[in-house]
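Peer 1: Sequence plus the predicted model coming up.
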Amino acid sequence: MSQGDHSDLLARLSVWQGDITTLATDAIVNAANSSLLGGGGVDGAIHRAAGPQLRAFCATLGGCPAGEARLSPGFGLAARHVIHTVGPVWRGGAHGEATTLAACYRACFDIAHAQGLTTLAFPAISCGIFGFPFDAAATIAVRESMSALAARADLKVTLVAYDAAASQLYEQTIARFAT
């Protein structure tokens, strides 16, 4: 496949609206805080669904700085693994937030590649309590996903939307990359 064959890449990039904790993938991505010990939003939902073993395991990881990622087992989740990444807190956009968010996606894809994981599901990293504008975050998510898909023919990526508006925005963003 040539790097320019967008149709194959787009066939391996999907949008799904629902609860990320129910997806049976090689890994789901957790939009974590730097402690990795659970929090609100997606992070809290993943920790609750995985069970107390996830928190105990994450306590051994020593935290995670923004823009990096760490791997754990999925424990009680349908997914075999959780890739925890810490996105940037939005401070207006002039503090490297876009660069840090892109680094989150790349770090997750690097772990997936190193571990031979081929199916990944991403929430909208940094778009909850961290305040990253969803439209800008969706563009970064799709761009980084397309790059990873171009590099690995066996990879499939699901962007998980928390509501219909997010799902539609992801679809529109993907359509922009298709042209």
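Peer 2: Sure thing, it's come through. Numbering: from 1, shown residues only.

Peer 1: going forward, measure contacts between C-alpha atoms and count neighbours the same way
Peer 2: Fine.

Peer 1: Let me see the ranges of the strands in the chain.
Peer 2: Here the chain has its strands, by DSSP state E, at 13-17, 27-31, 69-73, 81-85, 119-122, 156-161.

Peer 1: try it against this one:
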Amino acid sequence: MQQSPNYSHFVQTHVSQLDMQQSPNYSHFVQAHAPQLDMQQSPNYSHFVQAQAPQLDMQQSPNYSHFVQAHAPQLDMQQSPNYSHFVQAHAPQLDMQQSPNYSHFVQAHAPQLDMQKSPNYSHFVQAQAPQLDMQQSPNYSHFVQAHAPQLDKQQSLNYSHFVPMLFPNIDKHRRCFVFREIQSMF
């Protein structure tokens, strides 16, 4: 069919009626023809994303950047074997702030993400730390020890919690001094 002028029409119109999962050509179809397929117009799209994305080397597809930006919210990425790779490799290219999954991503997956390897880290710390309940993250102690110097803590809603938690015995009246002292340490 790849040699037929009708192929693109076939893909657009008849994919819905084709149980592609039962066809030996499916894996080739996904790898080679997904870029030419406007998958967003196909009733099979949601199933495709959930079930077949793991078998699809999405990084090789011209649709990938669009997929990440537009469809990540509809994708239960946590159910996909590609998720850990997705987070590590593609988070920098993903405008996560535009995704409804972002708050869940930060809360649940930040511990599995080596954020230090991501170009988004500095932005993440400055902008998203206030929305992140870092105390619930296994990375918190490492975050505080290693990355606090890079964090403009005064801009973080967590700052007031940070100081009393780490310095519980400091008299409240001395906390302004402690704030300045911590700044000088970093």
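Peer 2: Now that the structure is in, tell me what you want to look at. It should be emphasised that the depicted structure is a prediction, and the values quoted were computed from it without experimental measurement.

Peer 1: Got a TM-score for the two of them?
Peer 2: Once superposed, chain against chain, the TM-score is 0.30 (TM-score structural alignment, normalised by the length of the first structure); 91 aligned residues with a Cα RMSD of 5.0 Å.

Peer 1: thinking again about what came up before, of the strands of the first structure, which is nearest E171 of the first structure?
Peer 2: Comparing the strands of the first structure by their distance to E171 of the first structure (Cα to Cα), the top pick is strand 13-17, with 6.9 Å.

Peer 1: Show me what that closest one is in contact with.
Peer 2: By Cα atoms under 8 Å, 6 or more residues apart in numbering, the residues outside strand 13-17 of the first structure that reach it are 145-146, 156-164, 167, 170-171.

Peer 1: Adding distance to L101 of the first structure, write those residues out as CSV.
Peer 2: Converted to CSV, the contacts of strand 13-17 of the first structure look like this (distance: Cα to Cα, whole Å):
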residue, distance to L101 of the first structure
S145, 12
M146, 15
K156, 20
V157, 17
T158, 17
L159, 15
V160, 16
A161, 17
Y162, 18
D163, 21
A164, 23
S167, 19
Y170, 16
E171, 20
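
Peer 1: any idea how far S147 of the first structure is from A98 of the first structure?
Peer 2: Counting by Cα to Cα, to the nearest Å, the separation of A98 of the first structure from S147 of the first structure is 16 Å.

Peer 1: who has more neighbours, those two?
Peer 2: When A98 of the first structure and S147 are compared for neighbours, A98 comes out ahead with 18 against 14, by other Cα atoms under 10 Å.

Peer 1: and which of the contacts of strand 13-17 of the first structure is nearest L10 of the first structure?
Peer 2: Proximity of the contacts of strand 13-17 of the first structure to L10 of the first structure (Cα to Cα) peaks at M146, which lies at 7.9 Å.

Peer 1: re the thing from before, could you tell me which of the contacts of strand 13-17 of the first structure count as buried?
Peer 2: Among the contacts of strand 13-17 of the first structure, those buried by neighbour count (16 or more other Cα atoms under 10 Å) are 145-146, 156-162, 167, 170-171.

Peer 1: hmm, back to that, just name the most buried of the strands of the first structure.
Peer 2: strand 27-31 (a mean of 29; mean count of other Cα atoms under 10 Å).
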